[in-house]
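Q: 3D model of this:
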Amino acid sequence: MHKTLLLLLLVCFNTHSFAGKVSGTVYDEKNLPLAFASILVKENGRGTTSNQEGHYSLDLAAGNYTLIVQYVGYAKQEKKITVETAGLKLDFTLLPQQLKLNEVVVKSGAEDPAYAIIRNAIKKREEYRTALDSFTCEAYIKTLLKTRSLPRKVLGQKIDSATWKQMGVDSNGRGMIFLSESITRIAFKKPDKVKLEVVSGRQSGTNGYGFNFPTFIDFYENNVVMMGGQVAPRGYVSPIAENALSFYRYHFVGSFFEDGKEINRIEVMPRRKYEPLFSGTIEITEGDWRIYSLDLLLTKESQLELLDTVKIKQIQYEVAPKIWRTKDQVMYFTFNQFGVNAVGNFLNVFNNYNVTPAFKKKYFNNIVVRFDTGVNKKPVTYWDSVRPVPLEPEEVVDYKVKDSMFRYQRDSAFTKNYRDSMRRMQGKISVTNVLWNGFTRSNYDPKRWHTLQWNGLLRQTQYNTAEGLVLNSSATFSRAYPGIKRELSFTPHVRYGFSNGHLNAWGTIRYNRRSFWWDTKNTADEDASFKLSNFSISGGKRVSQFNKDEPITPLFNSVTTLFFNRNYMKVYENYFGSFTYSGGTQSGLKYKFNLLYEDRLPLDNTTDFSIIKYSTQKFTPNYPFEKITGQFVRHQAAIAEASFEYQPGQKFAQFPDYRVPLGSKYPTFTLTYQKGISNILGSDVDFDKWNFTITDQMNLKLLGQLSYRFDVGGFLNDRRVFIQDYRHFNGNQIVLASQYLNSFQVAPYYANSTTASFYSTAHIEHHFNGLLTNKIPFFKRLNWNLVAGSNAFYVNNNNNYVEVFAGLENILKLFRVDVVGSYLNGNKGQVAVRVGLGGLLGGKIRFE
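A: Sure, this is the predicted structure:
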């Protein structure tokens, strides 16, 4: 009886709560659909947004309501409705806003009325920026990316037909390649505490979480940042920034009345091209001077880099008396570079604002994004019930087709037919794969996943004066353990020098954490990523550079040796064994411990062959001749090393079974201690060496980005130190730039190496990111950016070095060219040019 009564009450409650669906389409005056129009329920503040085709839907309990529909540039419309059990279809037709121009006597040279309005808005900016001490809300986020055309190759990488099919594009390269939606709860408390709780997320064709981070765009900030600064690190000047009048021109378009309030529409125009500025319209309320809505555009002339255009539409509404927040925000973008023509949008719909929340103690901590354990496991019926924006027909198809393919792939991953099919798709191993491209082969068995990765032989071939032509081969064999989210791998190396006839072979075993696409289980342990650390064991006989940082790569050394008679790389052989253990803690502390044993053997030059001979240029010995007068004697070294890295204030995103660092506003500190242990396994070394490093990147917005690295260190004990264990300062003597912020671009490789009790180094560079060069007529069109800085080290009065440099980066989005001048021990050194990678794409490339 009680169960029957309870069931009846539940049915009655559900019938009352979701009595009817209100749906329809929002049109303009030409009967064309209005995409992303805002629909708000006046009585409860709930709302939705129309989709690309103007369709909307709302689930409402039975009762009387007033629906308010808004669209930037159109007159707001209200309709009273009565919701019953049956669905209600209700369309809206919005008319362009009829603007009224106040009677203004415009005299010659008189100021446009817009300027007075903007000045008032600027005065109120700080008040509205800090109006709330705290708030919570809920965001629906939908992200869409479609290609209009796609080449068969992008940046030299071929896209095969199977990849096209998996991406979801047709034979012409058109299709939806990314679609996701999510529900995220947002909490904020002054001055800068934020927490996001991702309730649900989905991504078409995967079991991923989708794009879950709201694209907060606050025009009350002086500097407007979009997508975490990824679109443009400098940000953009708000039309109502404190100094906006120096950047923008304004024109009063007219005003209109809504709800008894006068709204002023103002056209925003940049004063200069190639500045980080918006163009478009912004609507400001009369009297209280707050943002009502905006429709702003960024183009290449706004210093957009990767994207071609970005259009932002935003509607504000009153969430509490005299408190306004963003209701709807959509950011459209276009991309047409490298042969890829694509369009997309980020849609954010904010609901359920609470401007007086009560947070639990320690609610705000170093976890700023937390994903619910069932974030990607919600059924389709759930999304149909919570989604405030109806899916478009092509989105429905995309979800249906790609999700079906993913489920089939996942469910059939255990079947023999699927494994056989995937193996066949890997193709045959060709001579080209073996010699140049390399290849990867997997057995596609989720229970016993094995993978072989082969590195192309010719890509590893090198030449040096100690070994002559060197042939390297390496491969990695991996075994996955999905149940414990671990992977065991073995990488053997074989190296043969044709001139000295030496064969070297060594290998590395690694036991690391990783995730697997077919694994649908979550540990729900937020500390799992710290409880499982990684380790590796290596051993054998190998060839190493005297400086373990390898200041010159084998490829570059091969070129300088064969064509310029310069054998900069200095190497020795060693029998070795090494054990490394690494991990981290919840606070963000990373640690690594290493034990190394080397039996070090000298290598002398065995060939003087070069393609181009220079009578005045002779090869140098194969040891750091600038520092030691002769070849070292064979010896043994047992070395223990401990390294600790910590960044205070580190923030994290907590996924259901792992944690990802998101960075911090503070620098990163690293402490390393190295102990040379004598009389263990015949070890001849005896020293204690330490190093402390501070690194950081500071985004100064419009002023650019400042990066620095400072080191101090020295030898507490140098009773027996061999050249391999000196403190080496990473020099560079070739035209190609070495690693920025960790090397000296025109310093010698070993001349300044030391065993001093104390030394210090400094690296600092400023990326102007368009500042200054956007004033130069030619450069502002090229988006070549200025970079400048200095590198220095100091050991004592007889061993010190300073270099200063200035250059241009972002050349073809990839390259950087610097002019460097140096001073060694107080004396003027050389002036040289260095060419490296830097800029939008080049700055992201890392060589391992």
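Q: can we go C-alpha only for contacts and neighbour counts from here?
A: OK.
Q: show me where this protein has helices.
A: Assigned by DSSP state H, the helices in the chain fall at 2-17, 113-129, 161-167, 380-386, 393-411, 416-425, 431-432, 528-531, 554-564, 779-782.
Q: could I get those helices as JSON lines with mean neighbour count and distance to Asn512?
A: Output for these, formatted as JSON lines (neighbours: other CA atoms under 10 Å; distance: least, CA to CA, whole Å):
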{"stretch": "helix 2-17", "mean neighbour count": "11", "distance to Asn512": "49"}
{"stretch": "helix 113-129", "mean neighbour count": "18", "distance to Asn512": "46"}
{"stretch": "helix 161-167", "mean neighbour count": "14", "distance to Asn512": "28"}
{"stretch": "helix 380-386", "mean neighbour count": "11", "distance to Asn512": "35"}
{"stretch": "helix 393-411", "mean neighbour count": "15", "distance to Asn512": "24"}
{"stretch": "helix 416-425", "mean neighbour count": "13", "distance to Asn512": "25"}
{"stretch": "helix 431-432", "mean neighbour count": "12", "distance to Asn512": "31"}
{"stretch": "helix 528-531", "mean neighbour count": "16", "distance to Asn512": "11"}
{"stretch": "helix 554-564", "mean neighbour count": "19", "distance to Asn512": "28"}
{"stretch": "helix 779-782", "mean neighbour count": "16", "distance to Asn512": "44"}
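Q: between the ones you listed, which one is closest to Arg659.
A: Evaluated over the helices of the chain, closeness to Arg659 peaks at helix 528-531, with 6.0 Å, by CA to CA.
Q: on that earlier part again, what's the closest of the helices of the chain to Leu671?
A: Among these, helix 528-531 sits nearest to Leu671 (CA to CA), with 20.0 Å.
Q: hmm, who's touching that closest one?
A: The set of residues that contact helix 528-531 without belonging to it, under CA atoms under 8 Å, 6 or more residues apart in numbering, is 583-586, 657-659.
Q: CSV for these, including distance to Asp420 and neighbour count?
A: Shown next, in CSV, are the contacts of helix 528-531 (distance: CA to CA, whole Å; neighbours: other CA atoms under 10 Å):
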residue, distance to Asp420, neighbour count
Gly583, 38, 16
Gly584, 40, 19
Thr585, 42, 14
Gln586, 43, 17
Asp657, 31, 18
Tyr658, 32, 18
Arg659, 35, 20
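Q: among those residues, which ones are in strands?
A: 583-584, 659 (DSSP state E).
Q: give me the neighbour count for Asn348.
A: As a burial measure, Asn348 scores 28 neighbours (other CA atoms under 10 Å).
Q: find the nearest non-adjacent residue to His502, please.
A: Distance criterion CA to CA, 6 or more residues apart in numbering; nearest residue to His502, sequence neighbours excluded, is Tyr496 at 5.8 Å.
Q: to compare with the earlier structure, here is another sequence to fold:
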Amino acid sequence: MRLWTFTLLISIYFFYSQTSIAGGIRGTIKNTKGEVMPYTSILVKNTSIGTMANEDGKYEVTLKPGTYELQFQYLGYQVLSKSVEVGDEYVTVDVTMQEAVVQLNEVQVGSSDEDAAYTIMRKTISMARFHMLEVDSWSARTYVKGTFRVIDVPFLLKGALKKSNIQVGTTYVLESINEISFQQPDKVKEKAISIRSNLPPGSQPAINFAQLNIYQPAFFGIILPLSPKAFNYYRFTYEGGFEENGKWVNRIKVTPKIKGQNVIEGSIYIVDQLWSIHSYRFKFTDENGINYNLQQIYNLTQDVWMPIQSEITVKANIFGAEGEARYVTSVRNYQLKINPKYHQQPVVVDEKIDKEKAAEVRKQKIDTETALKQKELTRKQLRQLSREMEREDRKERKERGEDVTVMRDYSFNVDTLARKRPSSFWEDERQVPLTDTEIKGYKQADSLYKANEDKIKKDSIKSLPRFRLTHLIFGHTYNYGKQPENEWYPRTFSFDSPLLNLNNPDYFIWNNMGFFNTVEGTVLRTRMRYTERVNKDSRWSLEGNLRYSFERNHLNGGLTFSRGNQQQSFSVSAGHNIFQFNGNNPIPEGVNTVNTLLWERNYMKIYEKTFASIQWNKRFTEKVSFSTSIAFEHRDRLVNRTEYSWFDFKKRELTSNDPSNIELQDQTAFPDHNAWIWASSLTIRPFAKAGIYNGRRYLINNNSPVFTINNRSGFGDVHFNQLELSVGDEFRLLRGGFRYLVRGGLFYGPQKPNYLIDFKHFNGNRTRFQPEGFDFFRLLDYYNYSTTHNYLQAHASQQINRLLFTQFTSLRLYGIRENLFVNALLTTETNVYEVGYGFRGLLKILGAEVVTTFQNGKYVQTGFRLRLGFN
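A: Prediction:
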């Protein structure tokens, strides 16, 4: 989910090669208690050279003969400077760091009853956008180092771990030298110059520079302390400050108002009067229960505070798989191009604290050209000024022909020589010496690889794409060709087993193994798909599926060819297969199997269709997309062929395969007939933006409503026209996520559908298990209220951070999430409303819901539903 979660827990590994270093400085950094100071930042003044200590507090830096001044910096400690003379050999300089003397700043505390932290944070938040924009572009060289260790794995995964030559308890490391450049508003180019790792041969992934801009309002759903909404989520406490290089640095404690997932806590250090970030240390837990610790240190570079060191540690324990990772980054050789329009230092007046001064300042006329040079500005004036200046910037970019719809543009490449650099290259570039644990990890891995060299070669041959008997049971994906860096394989062939398919996550829970229904009896199905990527942006695929019914002794199947890219796609399908009356498949076949065999409830209703169709999809821009299709269908009615069930309930019996429907007075049986169906859909996302990754565009639809216009027409033995409009969105509200969908439609023209298949259906549910999907009702019958008349349906859900179970901090941190929801259906036949409560996150995949239904203003029933899945 998060970029650095994936990087740290899946693909961080290391290679180490000891090298001899000609001359420089090395030593150990401790505090006054004798404790080592891991990852202390070391800068060589008046040069672009910098490094950091390792986990054991040891550091070393290569330098030519001469006299240098070293600056040692650690979060919460006084900056220490030392002058050192370097010759042709190493000079040992051990350092003792003193804790920063934190004292109250009387000017900041003031006379207000409010904690001084709040006015500091308000001023810093008001300047956040200016600090984000004050550097037009920058380039730097980064040293990235990650370590990863598997602590324990469940029994089922030990075989896979052994096959990959990864040992439990061994420390794996990866280090990379990257060149990175940034250009406003958010264009990043990164290139890995050299990579070393002690991962098993053939597996040396690249590692990128994890960028966390603390000035932005949010990061992957986490509200950050400099967000304008921060005061809704956090309490701030002033803990004093200290002086550093003539600047006063405030220390602010950040505490969540409601402890739980996706909120941070820790300390942030802010440079007084400049309202710039000096450093921070935070921790948080994500929705998967993974614990993170973040730390970043800034330094003054060309009169701008820029991050020079980052550290991220991760600890995870999911379903018995336990691991830990650490990711450290050192940045040097900064080259900045400063934007003078934003790089100013006005005196920020806090209206809430100094009302008289604010009233006086508000009388001043704001000129966007000179406003920041004015001595005093209120927070409100700064917000207005920021909007106006960014509006002007956007206009100028548009006039220059730049694509202003692009929100992010990131490219990451690996140099062809990245894994072939000689030891001499690393003598100059390695900025953090390896720890004893990492050296041990390298030696253990090296010994393992040498001892199993022949086996590894044999395993690599075995891993080439070839068939095995186990693939018939579990399914498999075969990859062909050489996989480019950060790309897919050129060709793949996947096979989904009809028995116990573990190959396709879409089938995993309810649509996995063989099925049973009263029409077909026992059913087995399989799917095969071949995909070839023509280039980075284009591919074509051929997919076939088979479905065999033992009761009917009948084989169904279909074939689909598709070709497309990011902008458009084209597909042709044909076959003879089984379909539910509601094409949205409201009941998973696995759920229907369980209900039929255990509880004698056969809710799924199906028919057979011979078909051929053509579909075209086009994305004109990120805001507008269109799709259209034409299909010929020959439809056959099916009837029950078996009444088999494991248990016989006296007051219950299996129902006909003809669904119940009020409008048709339950006369839903239909003759075999032909139909031509033409469907078109126009989707509009008015505020959508684009992102670019390695030249490929993708959609970013943050906080933008989605409007859809659908039209469906029938010809041949059926005649109808249906128009449908919908709008939906998802955004944060009341400290949680709010989501809604409203959909309405009608059938127009002289004729309406004759057969239930073409009615408007609503996704109902009669089983104990609630399917995934937002537009599902919980207790609604599947086909009773399907209609050919006007209809309106609405769905809304609000996640509540602290409701029932989430009142307990331990349960919130565990991952329990609660929500309230409302569903409504209005047709000419009935008005149905559902009001419910639900929670999820138990054992990571379990959830439950309680829902009450009202029909035509009267109470009908209260039901209970189970949810199974990660969403």
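Q: mind putting the helices of structure 1 into a markdown table with distance to Leu452 of structure 1?
A: Converted to a markdown table, the helices of structure 1 look like this (distance: least, CA to CA, whole Å):
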| stretch | distance to Leu452 of structure 1 |
| --- | --- |
| helix 2-17 | 56 |
| helix 113-129 | 55 |
| helix 161-167 | 21 |
| helix 380-386 | 38 |
| helix 393-411 | 21 |
| helix 416-425 | 13 |
| helix 431-432 | 17 |
| helix 528-531 | 26 |
| helix 554-564 | 25 |
| helix 779-782 | 44 |
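Q: quick one: which helix or strand includes Lys357 of structure 2?
A: Using DSSP states H and E, Lys357 of structure 2 sits in helix 355-362.
Q: so that helix corresponds to what in structure 1?
A: Residues of structure 1 offer no counterpart to helix 355-362 of structure 2, counting by TM-score structural alignment.
Q: and after that helix, which helix or strand comes next?
A: strand 376-378.
Q: onto which residues of structure 1 does that next one map?
A: Mapping strand 376-378 of structure 2 onto structure 1 (TM-score structural alignment) gives no aligned residues.
Q: mind giving me the packing neighbours of that strand?
A: Of the remaining helices and strands, those touching strand 376-378 of structure 2 by 3 or more CA pairs under 8 Å, 6 or more residues apart in numbering; DSSP states H and E are strand 347-349, helix 355-362.
Q: tell me where the stretch 501-650 of structure 2 has strands.
A: Here the stretch 501-650 of structure 2 has its strands, by DSSP state E, counting those that start in this stretch, at 515-517, 521-533, 539-549, 554-564, 568-580, 606-619, 624-636.
Q: for Trp646 of structure 2, find the nearest of those strands.
A: strand 515-517 (11.7 Å).
Q: that closest one: how far from the chain's middle?
A: Centroid separation between strand 515-517 of structure 2 and its chain, computed with CA atoms, centre = their mean, to the nearest Å, is 36 Å.
Q: tell me the most buried of the helices and strands packed on strand 376-378 of structure 2?
A: strand 347-349 (a mean of 22; mean count of other CA atoms under 10 Å).
Q: and it, what does it pack against?
A: Using 3+ CA pairs under 8 Å, 6+ apart, strand 347-349 of structure 2 sits against strand 376-378.
Q: check the offset of the strand it packs on from the chain's centre.
A: 38 Å.
Q: with stretch 694-702 of structure 1 instead?
A: The answer for stretch 694-702 of structure 1 is 16 Å, by CA atoms, centre = their mean.
Q: kindly report the same for stretch 291-300 of structure 2.
A: Worked out by CA atoms, centre = their mean, stretch 291-300 of structure 2 lies 21 Å from the chain centre.
Q: mean shift of it relative to structure 1?
A: Superposing on structure 1 and averaging over aligned pairs (mean CA distance after the TM-score superposition for structure 1), stretch 291-300 of structure 2 comes out at 2.8 Å.
Q: likewise for stretch 523-531 of structure 2?
A: Taken over the aligned residues, the distance from stretch 523-531 of structure 2 to structure 1 averages 3.1 Å (mean CA distance after the TM-score superposition for structure 1).
Q: now stretch 625-643 of structure 2, how far from the chain's geometric center?
A: Worked out by CA atoms, centre = their mean, stretch 625-643 of structure 2 lies 36 Å from the chain centre.
Q: likewise stretch 402-420 of structure 2?
A: 19 Å.
Q: gap between Ala116 of structure 1 and Ala37 of structure 1?
A: 30 Å (CA to CA, to the nearest Å).
Q: my bad, should have said Tyr128 of structure 1
A: Where Ala37 of structure 1 is concerned, Tyr128 of structure 1 sits at a distance of 25 Å (CA to CA).
Q: also Ala75 of structure 1?
A: For Ala75 of structure 1, the distance to Ala37 of structure 1 equals 12 Å [CA to CA].
Q: got it, and Lys361 of structure 1?
A: Applying CA to CA, the value for Lys361 of structure 1 to Ala37 of structure 1 is 39 Å.
Q: more crowded one of those two?
A: Between Lys361 of structure 1 and Ala37, counting by other CA under 10 Å, Ala37 is the more crowded of the two (26 against 7).
Q: which position in structure 2 aligns with the more buried one?
A: So Ala37 of structure 1 corresponds to Thr40, using TM-score structural alignment.
Q: tell me the contacts of that match?
A: Contacts of Thr40 of structure 2 by CA under 8 Å, 6+ apart are 29, 52-54, 57, 72-74.
Q: which ones among these are found in strands?
A: 29, 52, 72-73.
Q: and Glu608 of structure 2, what does it touch?
A: Here Glu608 of structure 2 is in contact with 576-579, 635-638 (criterion: CA under 8 Å, 6+ apart).
Q: just the buried residues from these, in ChimeraX please.
A: Of the contacts of Glu608 of structure 2, the buried ones can be selected in ChimeraX as follows, counting by 16 or more other CA atoms under 10 Å:
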select :576,577,578,579,635,636,638
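Q: tabulate the contacts of Glu608 of structure 2 in CSV, adding columns for distance to Phe808 of structure 2.
A: Below are the contacts of Glu608 of structure 2 laid out as CSV (distance: CA to CA, whole Å):
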residue, distance to Phe808 of structure 2
His576, 54
Asn577, 50
Ile578, 48
Phe579, 46
Arg635, 55
Asp636, 55
Arg637, 54
Leu638, 52
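Q: thought Tyr698 of structure 2 was touching Ile692?
A: Yes - counting by CA atoms under 8 Å, Tyr698 of structure 2 does reach Ile692; the two are 6.1 Å apart.
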